[in-house]
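Q: please work out how this folds:
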Amino acid sequence: MRHGEFHHPRLVRVYDAECPWSRDDDWFLALVDETPAARVLDLGCGTGRLALAMAAAGHTVTGVDPAGASLAAARAKPGADRVTWIEGTSAVLPDRSSDVAVLTSHVAQFFVDDAEWARTLADLARALVPGGRLAFDSRDPADRRWERWNPVDSRRRITLPGGEVVRAWTEVTAVEGGTVAFTHHYLFGDGEELLSSATLRFRTEDELRRSLRAAGFAVERIHGGWSGEPVGRGDGEFLVLARRY
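A: Predicted coordinates:
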């Protein structure tokens, strides 16, 4: 199944258990908090971990995601009534409705096609007020993270609420032209195995900067790690902060 961990209810539970609050959430929340009582757009909000925290911090939050199963999980969490949840893509965003927009958990890499990425950035520019901020993370291709996505190094055990243990591993199936295709394997205690496949785009820093300029954004800064390290000396990331003209 394509993107099964976002669309299949059983895998959504696994995704939620495997991806608790971490330092990337701290980074995004601190950035959003720089704009008091902001109207925040969380595009690709998934099961709502960060959206809920931003709402609890006093921001007006809209979470948008195309995966209904992920949004169902988000809506079932405590505090979910503080967030406006929308099933859809960036095309549904109202004009000039947000002060800050975030794309977290490497959502930016799911826009593999350059035209799709350009449309998404244009929608985000349209949805932000003049001077509004955009923040997202994308893996630095120079770090070659995908080389560690193999059935040995990626093997892990995920404990679900209630104690069920799921065994999981990842295998890369293709690397070509800046894209990496892979499949996650999930083996449940009852013997069921579910697969989730995806393709990610690893854009260079120059490609990201050019695409942002073309969409009407000025890049404020790009870090290489969650502690503010320069590119190439951090965590193998591009942490991008841009501002709409």
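Q: hey, let's count contacts and neighbours off CA atoms from now on
A: Will do.
Q: nearest residue to V231 other than its sequence neighbours?
A: G224 (3.8 Å; CA to CA, 6 or more residues apart in numbering).
Q: this protein: strands as residue ranges?
A: 39-43, 60-65, 83-87, 98-103, 128-139, 156-159, 165-176, 179-187, 193-201, 217-223, 237-244 (DSSP state E).
Q: looking at these, which is closest to E147?
A: Distance to E147, taken as CA to CA, is lowest for strand 165-176 among the strands of the chain, at 8.2 Å.
Q: reformat the strands of the chain as CSV; add mean neighbour count and distance to R75.
A: Shown next, in CSV, are those (neighbours: other CA atoms under 10 Å; distance: least, CA to CA, whole Å):
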stretch, mean neighbour count, distance to R75
strand 39-43, 24, 14
strand 60-65, 23, 10
strand 83-87, 18, 8
strand 98-103, 24, 19
strand 128-139, 22, 23
strand 156-159, 15, 22
strand 165-176, 16, 24
strand 179-187, 19, 25
strand 193-201, 18, 23
strand 217-223, 19, 32
strand 237-244, 23, 28
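Q: for H8, which of these is the nearest?
A: Here strand 193-201 is closest among these (CA to CA), at 9.2 Å.
Q: for that closest one, packing partners?
A: Contacts defined by 3 or more CA pairs under 8 Å, 6 or more residues apart in numbering; DSSP states H and E place strand 193-201 against helix 4-7, strand 179-187.
Q: also this sequence, please, to line up against the first:
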Amino acid sequence: MLSDAEVAALHDLLNPWDPEHHPADAFHHRLVMAAGAVLDVGCGTGAMLHRARDAGHRGVLAGIDPNPAYLARARRRDAIEWVLGTAAATPWEQEFELAVMTGHAFQCLVEDGEIRAGLAGVRAALREGGRFAFETRHPQAHAWESWIPERAREVVDAAGRVLRVSHEVESVVDGVVTFTETVTDASGAAVHYERQVLRFLGPEVLNRLLREAGFRLDEQYGDWHGGPLTPGSREIVTVARRG
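A: As a prediction, the model looks like this:
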């Protein structure tokens, strides 16, 4: 089986942070580079903040994530504050002008109570008027319908192993999608297995929860190029401001 460190390295292989070629990464990168103090909520392996430092960001950068193996990989780069924890338990008070949550990580907050607690933690970390940028998949696009074994991806890891990564949906109930990720080696043997649960929020519910948490909507788009949010949009790209 893959070690936790190998799973973290595999995540970077599957999800390279590349603002030059990925519109989602470019969107967040522009916001980060324009802000003096930035918090990455659910920072994972820290790729976004690493890239910001490489690009010349000289302000305050901090990342928080609940996964110790991912955070260990993030800590390969110093001059950035790394904290083990969750959005609901951020240890900062009004220290950042921007908080970001990339990679659809917001959808890992499933219950209304989790979302409210996460938003409260982010709001507490932001200065008055600070902004929170994040994205969720629009539920009307049914993104989970493409999470099928037939669309598996193959990568070659640092050890030269060919790994096959596939997904399969177990259930879709009231906007909550439960699915599995299976990693197999060249022989077909499973070397990693994980069950994940994501919440697909429509814009009405999402914006209500933001208002209740003390945020006001600054910008909201249906794609990464500033297109309008419509029922046919695949993304809900949101920038909310602490009220």
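Q: superposed, what's their TM-score?
A: For this chain pair, the superposition-based TM-score is 0.91 by TM-score structural alignment, normalised by the length of structure 2; 235 aligned residues with a CA RMSD of 1.9 Å.
Q: what residues sit buried inside the longest helix along structure 1?
A: Counting residues, the longest helix found in structure 1 (DSSP state H) is helix 114-127. Of all the residues in helix 114-127 of structure 1, those buried under the rule 16 or more other CA atoms under 10 Å are W117, A118, T120, L121, A122, D123, L124, A125, R126, A127.
Q: ok, which of the helices and strands packed on strand 193-201 of structure 1 comes nearest V166 of structure 1?
A: Nearest of these (CA to CA): strand 179-187, 5.7 Å.
Q: elements contacting the closest one?
A: Strand 179-187 of structure 1 packs on strand 165-176, strand 193-201, going by 3+ CA pairs under 8 Å, 6+ apart.
Q: so what touches that strand?
A: 112, 146, 166-175, 193-202 (CA atoms under 8 Å, 6 or more residues apart in numbering).
Q: now do 7 Å
A: Strand 179-187 of structure 1 is contacted by residues 166-175, 193-202 when judged by CA atoms under 7 Å, 6 or more residues apart in numbering.
Q: do the same with stretch 144-155 of structure 1
A: Outside stretch 144-155 of structure 1, the residues touching it (CA under 7 Å, 6+ apart) are A168, W169, T170, E171, V172.
Q: how does it look with 8 Å?
A: Against stretch 144-155 of structure 1 from outside (CA under 8 Å, 6+ apart): R139, R167, A168, W169, T170, E171, V172, V180, G236.
Q: what sits against the counterpart of G202 of structure 2 in structure 1?
A: Correspondence of G202 of structure 2 to structure 1, assessed by TM-score structural alignment: T204. The contact partners of T204 of structure 1, by CA under 8 Å, 6+ apart, come to D140, P141.
Q: P141 of structure 1 contacts E205, correct?
A: No. Between P141 of structure 1 and E205 there is no contact under CA atoms under 8 Å: 9.0 Å.
Q: about what we covered before: what's the burial count for the residue nearest to V231 of structure 1?
A: 22 (other CA atoms under 10 Å).
Q: again with P16 of structure 2
A: P16 of structure 2: 12 surrounding residues under other CA under 10 Å.
Q: ok, and the closest non-adjacent residue to the aligned partner of it in structure 1?
A: Using TM-score structural alignment, the partner of P16 of structure 2 in structure 1 is P20. Nearest residue to P20 of structure 1, sequence neighbours excluded (CA to CA, 6+ apart): R49, at 7.9 Å.
Q: please report how far the one you found lies from V100 of structure 1.
A: Between R49 of structure 1 and V100 of structure 1 the computed distance is 17 Å (CA to CA, to the nearest Å).
Q: do R145 of structure 1 as well
A: 29 Å.
Q: repeat for R210 of structure 1
A: 21 Å.
Q: swap in R157 of structure 1?
A: For R157 of structure 1, the distance to V100 of structure 1 equals 36 Å [CA to CA].
Q: great, nothing more from me.
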